[in-house]
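>>> Need a 3D model of the following:
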Amino acid sequence: MSLSFPDFITMITSNPIMLVTVLLTLGVVMVNGWTDAPNAIATCVSTRCMSVRQAIIMAALMNFFGVTVMTVFNATVAETIYNMVDFSGDAHNSIVALCAAMVAIVLWATGAWYFGIPTSESHALIAGLTGAAIALQGGLAGVNGHEWMKVIYGLVISTVMGFGLGFFIVKIINRLFKNVPLSKSANFFQYGEIFAGAGMAFMHGAQDGQKFIGVFLFGVFLSQGVTEATVFTIPLWVMLVISVVITLGTSIGGYRIIKSVGMSMVKLRKHEGFASDLAGVISLLTASIFGLPVSTTHTKTTAIMGVGASKRIRNVNWDVAKEMIWAWILTFPGCGIIGYFMAKLFMQIF
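A predicted model of the protein is given here:
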C-alpha cells in the first residue's frame, strides 16, 4: 500500500478514529524525542564540544537524514516492527488496541523522563505493542516469535557490543596518543566528537525513526480497516513528519536525559566521548544492516560504561547505572502489562 500526503489529510479530517490514532502515535514519537534522542548528543554537550542548542540543531538535521537515507536503502527495521505483532481480525478492536498501546508507552516513558532515567523507548514501544496484541488475540498468537527474536538479538548487540567497543576503542586511542600532548590532540578530538555525535544522531533516526514509521503506517492502515497489509511503501512525507516530531521532543525535554547519560554516570573527556559515540555508531549500524531493532539508549549508555570501566571500574557511577539497568529490566514486563490491561480496558469501553 502507498499513501500520498493529500490523501492522508483528507482521511484524518473525515475519519475521527484515524485522527486520534495519528495524534497518539505522534505523541509517542515526541516522547521518544525527549527521552531517547538526547542520548545521541549527550556526550557532545557534557564534554563541552557543543552547546545544548547547537547539539539539538545538529540532532534535528541528522535525525532527518538518518530516517530518510536508511529507510530508502534498508527499511528492514520498520518492516520488523510492522510484522512483529498480529493486529489482524476485527478492524475496530485492532485500532482500539493499538491506541491503548500508544497510551501505555506514553505513560511509561513520561514517568521515566520525570525521574531523569533514560529508559529505552524502543523497548517500551515493543513491549506496549506486544501486550496489546496479546490482549487483542487472547494469547501468544498475537506475537510473531520469529520476528520478536530479533529484539533479543538486538538486546545482546546493544549491550555486549556497545560495552566491548567502548572499552577497546578508548584503550586503542590511549595507546595511539600516549606521547601526544593534550594541547595538540584537543582540537582533533573536539571535531571528532562532533562528527561521532552527528553519527549517533543519524543512527538514532535510522533505528528509532524507522520503528515509529512502522507504527505510524500500522495505525493509518488499521484506521482504514486494513488489518493485513503485507506490502507497503514508505512515503517521504512520513519520514519528514517523524523526524520533525522527534526533534521537537528533544528541544522540549532533552536536558534531563543529557545530564543523566552524559554528566552523572561517567565523567568523560573529549577523546572518551568520541570513543563512546564511535562505539555506539558501529553497534547501531551493524544492527540496522541486519534489520535488528535495538535500543539507542542501551547502546549509548553501555558504550559509556565500557569507556569508564577501561580506566577503573570505580570510574562508573554504578548508582546511576543501576537505576538505568533496572529501568531497562522492568520496561518489557512493566510496559507490556500496562499495554495488555489498557487494551482490555479500551476494548471494553470503546
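>>> Please make it C-alpha for all contacts and neighbour counts, starting now.
OK.
>>> mind listing what's buried in stretch 306-326?
Gly306, Val307, Gly308, Ala309, Ser310, Asn315, Val316, Ala321, Met324, Ile325 (16 or more other C-alpha atoms under 10 Å).
>>> quick one: which of these is nearest Ile134?
Checking the buried residues of stretch 306-326 against Ile134 by C-alpha to C-alpha gives Ile325 as the nearest, at 25.8 Å.
>>> So which other helices or strands are in contact with the helix or strand hosting that closest one?
When elements are assigned from DSSP states H and E, Ile325 belongs to helix 318-349. If you count contacts as 3 or more C-alpha pairs under 8 Å, 6 or more residues apart in numbering; DSSP states H and E, helix 318-349 packs onto helix 91-114, helix 121-137.
>>> Now do that helix against helix 121-137, angle only.
Inter-element angle recorded for helix 318-349 and helix 121-137: 30 degrees (by axes from the mean of the first three to the mean of the last three C-alpha atoms, to 10 degrees).
>>> The structure of the following sequence is requested for comparison with the preceding one:
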Amino acid sequence: MEHITLLIGIVIVTALVFDFTNGFHDTANAMATTISTGAMKPKAAVAMSAVLNLAGAFISVEVAKTISKGLIDEGAGIQPEVILAALVGAITWNMLTWLAGLPSSSSHALMGGLLGAAVASMGIGAVNGDVVVTKVLIPALAAPLVAGLAAWGATRLTYRLTRNVSEEQAGKGYRAGQITSAALVSLAHGTNDAQKTMGVITLALIAGGALAPDAGPPMWVVVSAGVAIALGTYLGGWRIIRTLGKGLTDIHPPQGFSAQTSAAVTILASSHLGFSLSTTHTCSGAVMGAGMGRKGGTVRWGTAGRMLAAWGITVPAAGLVAGGAALLAERGNVGVTVVAVLGVLVNGAIWLASRRQPVDHTNVNDMPEDSAPGSRSDAQDAGVVAAAMSAVAPPPAGTVPEQHGAQDEESEHARTKASVSGA
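Model prediction:
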C-alpha cells in the first residue's frame, strides 16, 4: 500500500461507495422472486444474499482484470481524478434509477462512467474498442436473451413435470429450490459485480504508481470490495425488489426457481470467461422468460419498456455526467473538490427524495398487480407506483386495461398470495 496519495485514497473510498450502491441496487437480482413468492422473509433473504455476495468476491478476479487492464488503454496515462469522475457518474445514475425503482445495470453505469471520463480527458483513442465490443456490448445483448430463453424453457419443463400436482403442493416443493437458486445467484453476483470495483481500485493504484502496470488486485482490495457490496446488499434495494418481483410479471414458485437458476448459470459462465455482463440484464431477462413460459402468463410490457429504455441510456447518461466531472476534476485540487462536493449534494438530495415515500421490508410486496395509477382503488399503492415511475415515462395508453381484463382470476390469486406471504 505504498505511495497512496490523498487523491488515490479519495478514489478508493468513492469506489467502495459505488460498490455499496451496487449491492443495494442489485439485491433484487437474486432475491426479488424469492421474496415476492413468499419463499423467504425479506430480511432473511437479503441477509443470506449479503453473506453469499461476500463469499463470491473471492472466487475469481478475471472480470477485475478486464476492468483494470482491458477497457482503458494503460498507455494513455489515465489519472486518478479521471477515475474519480467516472465513479461519480456511475453512483449518480445508480441512485437515480434506484429512486425510480428501475432495475438498470450498475455494471453499465460504471462502464459508461469510465468511458465518458476517459474520452473527455484523453480522447477516443484511450478506449480499447475491441474489448468494449467483445467483453461488454456483446454480453450485454446476449446475456438477457440467453437467460430469458433458458428460463422460458425451464419454466415450460417444470410445469410439464408437475402437471399432475396441485399448485399448492408444487409451490411447497419449489420453495427449497427457490432458496437454493437464489443463493446461487447471490454467489454469482458477488463473483461478477464485486470484481468491477476491484478492477477500478486496481486501475487507480496503477495510475498512481502504487502497483505495477500488470498487477492484479491485492488481497486487501478483494476483501474491502467484498465487504462493501455485502453491506449494500444487506440494506436491501427494496424499491427495485418491488419492481422486479411484483411489477414485471406474476411470478409463481416454479417460475422463480427457473428464472434464478437460468440467471445464475449465465452469470457464473460469463464470470469464468471474464465477460463483464450485467447481472441486472441477465436476471431481468430470466424473469421475463419465466413470465412467458407459464401457460397464461404475461409480461407487463409497459414496465418492461421503461426498464429497457433505462438500459439503453445507462451508458451515455453515466458517461455524460462522468465526462463533465472529468473536465472539472482536471483543473486541479479545486476541481476535484468541486466534483466531490457536487457528488455528495446531488446524491444526498436523491436519498432525501426517497424518504418521502419509503419502501422497505414491511411493504416491499405491496406492488399493485398492474403498474399504472388507477388500476386499483388503493390510492396509497397507486401513489407509490406513480412516484417510482414518474421519472421515466407513463405506461402506453390501453396497455394495462387489456392485460388486466385478461387476467382477473390470476391477479386475484396473486393478491391473495401476496397478502399471506408479505413481510
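>>> distance between the helix holding Ile325 of structure 1 and the chain's centre?
On the basis of C-alpha atoms, centre = their mean, to the nearest Å, helix 318-349 of structure 1 sits 16 Å off its chain's mean C-alpha point.
>>> Kindly report the same for stretch 87-101 of structure 1.
Relative to its parent chain, stretch 87-101 of structure 1 has a centroid offset of 23 Å by C-alpha atoms, centre = their mean.
>>> Same question for stretch 313-327 of structure 1.
Distance, stretch centre to chain centre, for stretch 313-327 of structure 1: 20 Å (C-alpha atoms, centre = their mean).
>>> Gln54 of structure 1: how many residues sit nearby?
Gln54 of structure 1: 14 surrounding residues under other C-alpha atoms under 10 Å.
>>> contacting residues for Thr297 of structure 1?
Asp36, Asn39, Pro118, Thr119, Ser120 (C-alpha atoms under 8 Å, 6 or more residues apart in numbering).
>>> Show me what it lines up with in structure 2.
Here Thr297 of structure 1 is matched to Thr280 in structure 2, going by TM-score structural alignment.
>>> and its match, what element?
Counting by DSSP H and E, Thr280 of structure 2 is found in helix 279-293.
>>> Check the alignment and tell me where Ile98 of structure 1 lands in structure 2.
Quick fix: residue 98 of structure 1 reads Leu, not Ile. By TM-score structural alignment, Leu98 of structure 1 lines up with Ile83.
>>> Distance of that match relative to Leu149 of structure 2?
37 Å (C-alpha to C-alpha, to the nearest Å).
>>> Which one's more surrounded, these two?
Neighbour tally, Ile83 of structure 2 and Leu149, criterion other C-alpha under 10 Å: the higher count belongs to Ile83, 29 against 21.
>>> Quick check: the more buried one touching Ala204?
Yes. Between Ile83 of structure 2 and Ala204 there is a contact under C-alpha atoms under 8 Å: 6.8 Å.
>>> joint contacts of these two?
Val11.
>>> contacting residues for the nearest residue to Leu211 of structure 2 once chain neighbours are set aside?
Excluding the flanking residues, the one nearest Leu211 of structure 2 by C-alpha to C-alpha, 6 or more residues apart in numbering is Leu205, at 5.6 Å. Listed by C-alpha under 8 Å, 6+ apart, the contact partners of Leu205 of structure 2 are Ile4, Ile8, Leu211.
>>> now the helix or strand harbouring Leu205 of structure 2 against helix 106-122, angle please.
Taking DSSP H and E as the criterion, Leu205 of structure 2 maps to helix 167-207. Compare the direction of helix 167-207 of structure 2 with that of helix 106-122 by the same axes, to 10 degrees and you get 20 degrees.
>>> Taking the centroid of structure 1, which residue is nearest it?
A centroid search over structure 1 (C-alpha atoms, centre = their mean) returns Asp208, at 3.9 Å, as the residue closest to the centre.
>>> show me what contacts that residue?
Taking C-alpha under 8 Å, 6+ apart as the test, what Asp208 of structure 1 contacts is Ser122, Ser295, Thr296.
>>> Apply 10 Å and report the result again.
Applying C-alpha atoms under 10 Å, 6 or more residues apart in numbering, we find Asp208 of structure 1 in contact with 29, 32-33, 36-37, 63, 66-67, 77-78, 121-122, 125, 214, 242-243, 246, 293-296.
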